[in-house]
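In: pasted the sequence and its predicted model underneath.
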Amino acid sequence: MSTDLPSRSRIVHEALRGAGIAGDIVVLPDAASTAALAAAALGVEVGAVANSLVFWSDGEPLLVMTSGAHRVDTARLAERLGRGEIRRATVEQVRAATGQVIGGVAPTGHPAPLRTVVDEGLATYERIWAAAGTPHTVFPLTFDELVRLTAGTVVAVV
């Protein structure tokens, strides 16, 4: 199955299997580079889509896995995490930190582990969906699997 995937998604697939996560990567016919597009393509609530947002804080990338129904309040998040200013990473910073493009950033499969925050709002969904390395690929997992996969800190992001 993984040989039919784009190369970036094959990396994600291997990372998922290595972490014991069994959900298969789904290739969508159209790009789903936003939570709303992914939710529509999958027939799920937008909140069940785990947006992978890369920010820059204290001189390093910060991956925020947030519910598609939420907008990250960066000032509050910085305060909760005890960090300096949190701002959106540039396109170049996202690519360097993740090896993936905006709209397709997966929670795993990066060149090096990223400090990750997981939105506590995702816990309300039995199954959530995340990008799998490209805007055309996604995969299902549980909230607990996402936290374990990313070694993320669970926190309110709104």
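Out: Here it is on my side, so go on.
In: rest of the way, CA atoms for contacts and neighbours
Out: Will do.
In: pick out the residue nearest the middle of this protein.
Out: Note on the chain: the residue nearest the mean C-alpha position is residue 52, at 3.0 Å, using C-alpha atoms, centre = their mean.
In: can you pull out the strands in this structure?
Out: 26-27, 49-57, 60-67, 86-88, 115-119, 128-131, 137-141, 153-155 (DSSP state E).
In: turn those strands into JSON lines, including distance to residue 16.
Out: Output for these, formatted as JSON lines (distance: least, C-alpha to C-alpha, whole Å):
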{"stretch": "strand 26-27", "distance to residue 16": "13"}
{"stretch": "strand 49-57", "distance to residue 16": "16"}
{"stretch": "strand 60-67", "distance to residue 16": "16"}
{"stretch": "strand 86-88", "distance to residue 16": "26"}
{"stretch": "strand 115-119", "distance to residue 16": "16"}
{"stretch": "strand 128-131", "distance to residue 16": "12"}
{"stretch": "strand 137-141", "distance to residue 16": "10"}
{"stretch": "strand 153-155", "distance to residue 16": "19"}
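In: okay, pairing it with this:
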Amino acid sequence: MAAKKRQEGGGTPATVRLTTLGIAFVAHPYVHDPAAPSFGLEAAAALGVAPERVFKTLLADVDGTLVVGVVPVSTQLDLKAIAAAAGGKRAQMADPALAERKTGYVVGGISPIGQKTPLRTFVDESAGLWDTVFVSGGRRGFDLELRADDLLTVTSGAFADIAR
């Protein structure tokens, strides 16, 4: 019940997780346009941030196992690269309905942080070029800014060259 009350107060599983772990972040709400063709590019424009610094969260099926890929919104997830990073042979994008069920978030608002089912996470190595990066905060129109190393810590993730 306590977690639910915190969420009703404006928090998301992502912000609750970061707060619980004592990891510094800045919340960046913005007005989401349901007609926007790209959730990530919309976030970058609304926040006035370079698209290379705003990261989207994608789920891929690598040889039957779901993994998370976090890549700049200006790029695409390289399926061969994420398969290799995960020690697999083949990858394909996960079904959006499955991604929503496993993460507890809706497409366009899937955060790499605080997912319902913890999944192996790979963050594109370009995140390390920035002092801070932006990721979804767990709903459309809400991003979180944090250090890339803290993103790895909270997701138990690893850097990998997974964007193209």
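Out: Structure received. Owing to the predicted nature of the structure, the values given are computational and were not obtained by experimental measurement.
In: on that earlier part again, can you find the partner of the residue nearest to the centre of structure 1 in structure 2?
Out: Taking TM-score structural alignment, the alignment pairs residue 52 of structure 1 with residue 57 from structure 2.
In: list the contacts of its match.
Out: Listed by C-alpha atoms under 8 Å, 6 or more residues apart in numbering, the contact partners of residue 57 of structure 2 are 68-71, 110-112, 135-136.
In: among the strands of structure 1, which is the most enclosed?
Out: When the strands of structure 1 are scored by mean count of other C-alpha atoms under 10 Å, the highest mean neighbour count falls to strand 128-131 (a mean of 27).
In: so that one corresponds to what in structure 2?
Out: Counting by TM-score structural alignment, strand 128-131 of structure 1 corresponds to residues 133-136.
In: tell me how far that stretch lies from the chain's centre.
Out: Distance, stretch centre to chain centre, for stretch 133-136 of structure 2: 7 Å (C-alpha atoms, centre = their mean, to the nearest Å).
In: try stretch 62-74 of structure 1
Out: When C-alpha coordinates are averaged (C-alpha atoms, centre = their mean), stretch 62-74 of structure 1 and its chain have centres 9 Å apart.
In: next, the buried residues of the longest helix seen in structure 1.
Out: Ranked by residue count, the top helix of structure 1 under DSSP state H comes out as helix 7-18. Burial within helix 7-18 of structure 1, assessed by neighbour count using 16 or more other C-alpha atoms under 10 Å, is assigned to 8-13, 15-16.
In: what range in structure 1 matches stretch 86-94 of structure 2?
Out: With TM-score structural alignment as the criterion, stretch 86-94 of structure 2 aligns to 81-89.
In: what's that stretch in contact with?
Out: Under the criterion C-alpha under 8 Å, 6+ apart, residues 54-58, 61, 74-75, 77-78 lie in contact with stretch 81-89 of structure 1.
In: can we see that at 10 Å?
Out: Residues external to stretch 81-89 of structure 1 that are found in contact with it (C-alpha atoms under 10 Å, 6 or more residues apart in numbering): 53-63, 73-79, 94-95, 97, 117, 153, 155.
In: repeat that for stretch 29-48 of structure 1.
Out: The contact list for stretch 29-48 of structure 1 (C-alpha under 10 Å, 6+ apart) reads 26, 28, 49-52, 66-70, 101-105, 121-131, 134-138, 140, 143.
In: repeat the analysis, applying 8 Å as the threshold.
Out: Stretch 29-48 of structure 1 is contacted by residues 28, 49-51, 67-70, 102-104, 122, 125, 127-129, 135-137 when judged by C-alpha under 8 Å, 6+ apart.
In: excluding chain neighbours, what is closest to residue 147 of structure 2?
Out: residue 132 (4.3 Å; C-alpha to C-alpha, 6 or more residues apart in numbering).
In: what's the neighbour count on residue 128 of structure 2?
Out: 15 (other C-alpha atoms under 10 Å).
In: residues contacting it?
Out: So, once contact is read as C-alpha under 8 Å, 6+ apart, residue 128 of structure 2 ends up touching 148-149.
In: ok, it to residue 36 of structure 2 distance?
Out: For residue 128 of structure 2, the distance to residue 36 of structure 2 equals 28 Å [C-alpha to C-alpha, to the nearest Å].
In: same question, residue 94 of structure 2
Out: 22 Å.
In: which of the two has more residues huddled nearby?
Out: Taking other C-alpha under 10 Å, residue 94 of structure 2 and residue 36 do not tie; residue 94 has more neighbours (19 against 11).
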